[in-house]
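S.K.: just need the structure, nothing else, for what follows:
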Amino acid sequence: MRLRSLEGRLAILLGVAALTGALLYVGVTHWPLPQMLAWMHDSLGVTIAQPDRAEAVTLCVVILLPLSWWFAHIVMEPVKRLLRALEGAVASYRDGDFSISIALDRRDELGDLIRVHNDLGQTLREQRQNLAQRELLLDTVVQNTPVALVLTDANSRVAYANIAARHLFNEGRSLNGLDFTQLIAAAPEALRKATEGSEDALFSVEMDGSEETFHLSQRAFRLQGRPHRLQLFRRMTRELSRQEVAAWKRVIRVVSHELNNSLAPISSLAHSGAELARRGDVQRLPGVFATIGERARHLHGFIDGYARFAKLPAPRPVAVAWKPFLDALALHCQFQLHEQPPEQPGWFDPAQIEQVLINLIKNAHESGSTPEGVTLALNVVGHELRIEVGDRGPGMSEAVLAQALLPFYSTKRSGTGLGLALAREISEAHGGRIALANREDGGLRVTLVLPLSAAATA
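M.R.: Presented below is the predicted three-dimensional model:
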């Protein structure tokens, strides 16, 4: 036990109080009060009765009460001062002021508490400073980003908007506190419809005499316990133009390559056929013409594939019973049905989805998988139908997975790069999506997700 601790001081004061009480009791009952009373009686003739034990105890209590109060004051006064200081510091923390420190130099438990409190204040000040610097950096980045950012509360009042949003919606003036719904009431219909929904959207509007395309990202969340909505308007015109030019360049490269691969042999064979005819060697002409016809048919199939991709009709979803659909699919390709199909019928365009599955199963066989490793699984998850085509081939690298669904991208020497792109186009036209992933135990899994109801495809 530390002597300078509160417990040590209290023990000392209690000991002093007990010793004082004992000395008072001895002084009243034994010495010197009895001797003084006897001297006064003998010398002065004054007779004062000797206090009995009860009177002695009462006298000691009367003297010890103020002494005990004084000792209690000595012990509690620094505690009370510290509590008042802590109360003021906590009130300052509540108001966001972390600059308060308690200037008391003590070497007991109260001193330890004061040092811990001051260390806490210093930590809070440093964190507050770092947070302020980060907020300043974040605000600088957000304010200067070309993406228009609008944060609205539950009443559609603008709580925050950056510079791009102010220029886009209010000619550079502040948007804070304005009703965003009223602000865009006079905006183009495409913009209003996009903001009325809850999903991300891509829309085009007329601005400054030209068409501008925007991508809208919006999320709902709670800020300080209150619902808010964040909307990001990103100009996509230049990006889409660059992507369009890149796509056209890629198309031109693929078409040029395929045309050269077919027209060069045709030209060479035509020249050879003419030379054979000139020399009268007609026996070899049928072979030349057959090769020319084969290359022409290949070229026709190549062009027809591109035409079908460009002219894909809108899907006509109907209720599809699984047994006849799978029986018809089995006539075109070989697969292992992984599980029994669901009882609930599908809702899609059977001709288009059949073509997608034929392409996916054909790719699975061409991956190097054994025929038994090519599987088809049908599952209903919530309001969605999941169709999975798996194989036991080598799978795909991360780079190939990232580009496999892009048009004209192919890792096959004779591939057109349209099979998976066509599958993606058909799935998205149905209101669904397609995803590729490597299987943990080897191979590739292609997942086609389609809605189950007619309302979901509307």
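S.K.: only C-alpha atoms from now on, for both contacts and neighbour counts.
M.R.: Fine.
S.K.: please, where are all the helices along the stretch 301-450 of the chain?
M.R.: Assigned by DSSP state H, counting those that start in this stretch, the helices in the stretch 301-450 of the chain fall at 322-330, 350-366, 398-403, 419-429.
S.K.: which parts of the chain are strands?
M.R.: Taking DSSP state E as the criterion, the chain contains strands spanning 148-153, 158-161, 201-207, 210-223, 226-235, 318-320, 336-337, 346-348, 375-381, 384-390, 433-438, 444-451.
S.K.: please give the structure of this sequence too, so both can be compared:
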Amino acid sequence: MSKPFSLEGRIAAISVAAVIVGTSIPFALLYFGMDARLAWAAGLMLALPITLFLLRFVTGPLTRTLGALEGGLLNFRDGDFSVSLATKRGDQLGQLTSLYNEVGEILRRERAHIYQRELLLDTVIQSSPQALLLVDQGDHIIYANSSARHLLNNGKPIQGLTLERLLTSCPDELADAIAKGEDGLFGYSDGDNRQTLHIGNSTFVLNAQKHRLIVIREMTRELTRAEVQVWKKVIRLISHELNNSLAPISSMAHSGKLLIKQPGKEEALEKVFDIIAERCQHLTEFTQGYARFAKLPAPSCETVQWQELIDRIAPLHGFTLQGSLPSRPGYFDPVQIEQALLNLFKNAAEAGSDSSSTELEISVNSQGQLLIVRDRGCGMSEKVLQQALLPFYSTKPQGVGLGLALCREIVDAHGGHLQLHNRPGGGLQITIRLPWSKEFD
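M.R.: This is a model prediction of the structure:
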């Protein structure tokens, strides 16, 4: 099959034809005796429309093809890749339309592939037990999964709402934790149930705008399972300690029994009794530490002047008081809250925060009492932060893991909530929320 003329070839052929026509007609007229000027003028007048007709014959398909290509590219710009062009021509225009169709097919396949991946990703995110919120630069929620809708808005749609409007329907503790935009672990009451959540925040730039991704992880079940494991560990630890003490006591008691029957062994018998007393003392101290946690009495709440609380704590541990004390007195068990604060100050010191960097801030409002302890210690890793409130969990070589757990038990017994999160620049912040008692109101 012969190769079709290219567009340049056709235009060149028309140009040659125009020259031939433009020269042959005047010669023909001269042959019949016409004046030379008139002959050349007539030849030019006849050659011009013939040339225009031939050019129109060539450029007509070109114009139509270019128009079709323009329409197709406009569809591409609008995201429509479904239009294909007819490729009847075998010249360069035909090759151009074929290339356009190939590009359209590639884009259609890529869009279908991206759509399938987005559908898979959306399915995974929607079925995730973690609540996810994507907030744009204007503080509008542009994406939320099913868990977020159920946690924050009783299953109702929240996309398009502002974060501020959404948080008005959430519990105060949850709304406050989300609004702060800080990572941390906190608890709140959902009716009769106690819930523990972990909030993670990250920011990124999308379409030249700053976005914030909020991930809320329900930790109640995990903490329950972890507590079971911790209790098993505690049972093994207690068994180990009991065996370490009871075995020597039993052995020493047997030795003492034999020494009693031998005269002149009073000194050896005294050492036996000293060892038994030392092991009993160790066992007593060991069990008392756990007994204080296991037998925490119900709080005996009373009206407490804040300055009196500060005066009792200050001699026992150094700290810096932030702001002024509220004029309205507090209402709680002063002994238990004092113990909780001392535990927090002790933890801050062990984390490397000196007394000038350890702060206490106290405020009250109609909702309750707020006590915030801040330090500039080493903070906590994400893993430690999620398990810090578990009883007997400790990262210290000689720690028993009762400090924060006892604080949580004290705050829970008051009907309050305890939150902790890392501070920007290093350190930890622990927030204690205590409600007002109905009798006090």
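S.K.: need the TM-score between these chains.
M.R.: The TM-score (TM-score structural alignment, normalised by the length of structure 2) is 0.61; 339 aligned residues with a C-alpha RMSD of 4.6 Å.
S.K.: distance check, T59 of structure 2 against G22 of structure 2.
M.R.: Using C-alpha to C-alpha, to the nearest Å, T59 of structure 2 is found at 21 Å from G22 of structure 2.
S.K.: of the two, who's got more company?
M.R.: Legend: neighbour count by other C-alpha atoms under 10 Å for T59 of structure 2 and G22, higher for G22 (22 against 15).
S.K.: quick revisit: in CSV: the strands of structure 1, plus distance to L110 of structure 1.
M.R.: CSV is the format used below for the strands of structure 1 (distance: least, C-alpha to C-alpha, whole Å):
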stretch, distance to L110 of structure 1
strand 148-153, 47
strand 158-161, 45
strand 201-207, 62
strand 210-223, 39
strand 226-235, 41
strand 318-320, 79
strand 336-337, 76
strand 346-348, 75
strand 375-381, 63
strand 384-390, 65
strand 433-438, 63
strand 444-451, 66
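S.K.: in structure 1, what residue corresponds to E173 of structure 2?
M.R.: Counting by TM-score structural alignment, E173 of structure 2 corresponds to A190 in structure 1.
S.K.: mind listing what that match touches?
M.R.: Counting by C-alpha atoms under 8 Å, 6 or more residues apart in numbering, A190 of structure 1 makes contact with 203-205.
S.K.: can you pick the most crowded of these?
M.R.: Busiest of those [other C-alpha under 10 Å] is S204, holding 17 neighbours.
S.K.: please report the distance of the closest residue to that residue other than its chain neighbours from G111 of structure 1.
M.R.: In this structure, S204 of structure 1 finds its nearest non-sequential neighbour in T213, 4.2 Å apart by C-alpha to C-alpha, 6 or more residues apart in numbering. Counting by C-alpha to C-alpha, the separation of T213 of structure 1 from G111 of structure 1 is 66 Å.
S.K.: compare neighbour counts for these two and give me the winner.
M.R.: T213 (20 against 16).
S.K.: am I right that the more buried one is in contact with V205?
M.R.: Yes. Using C-alpha atoms under 8 Å, T213 of structure 1 makes contact with V205 at a distance of 6.5 Å.
S.K.: contact partners for the residue nearest the centre of structure 1?
M.R.: The residue lying closest to the centre of structure 1 (C-alpha atoms, centre = their mean) is R219, at 10.6 Å. Neighbouring residues of R219 of structure 1 by C-alpha under 8 Å, 6+ apart: 198, 229-231.
S.K.: return a ChimeraX selection command for the buried portion of the residues you listed.
M.R.: Here is the ChimeraX command that picks out the buried ones among the contacts of R219 of structure 1, judged by 16 or more other C-alpha atoms under 10 Å:
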select :229,230,231
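S.K.: in structure 2, which of the contacts of R219 of structure 1 remain in contact?
M.R.: Retained in structure 2: 229-231, out of the contacts of R219 of structure 1 (criterion both residues aligned by TM-score structural alignment, their matches' C-alpha atoms under 8 Å).
S.K.: let's have those in TSV, adding distance to A186 of structure 1.
M.R.: Listed next are the kept ones among the contacts of R219 of structure 1 as TSV, based on distance: C-alpha to C-alpha, whole Å:
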residue	distance to A186 of structure 1
R229	21
L230	21
Q231	18
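S.K.: what's the neighbour count on A274 of structure 1?
M.R.: When neighbours are counted by other C-alpha under 10 Å, A274 of structure 1 registers 14.
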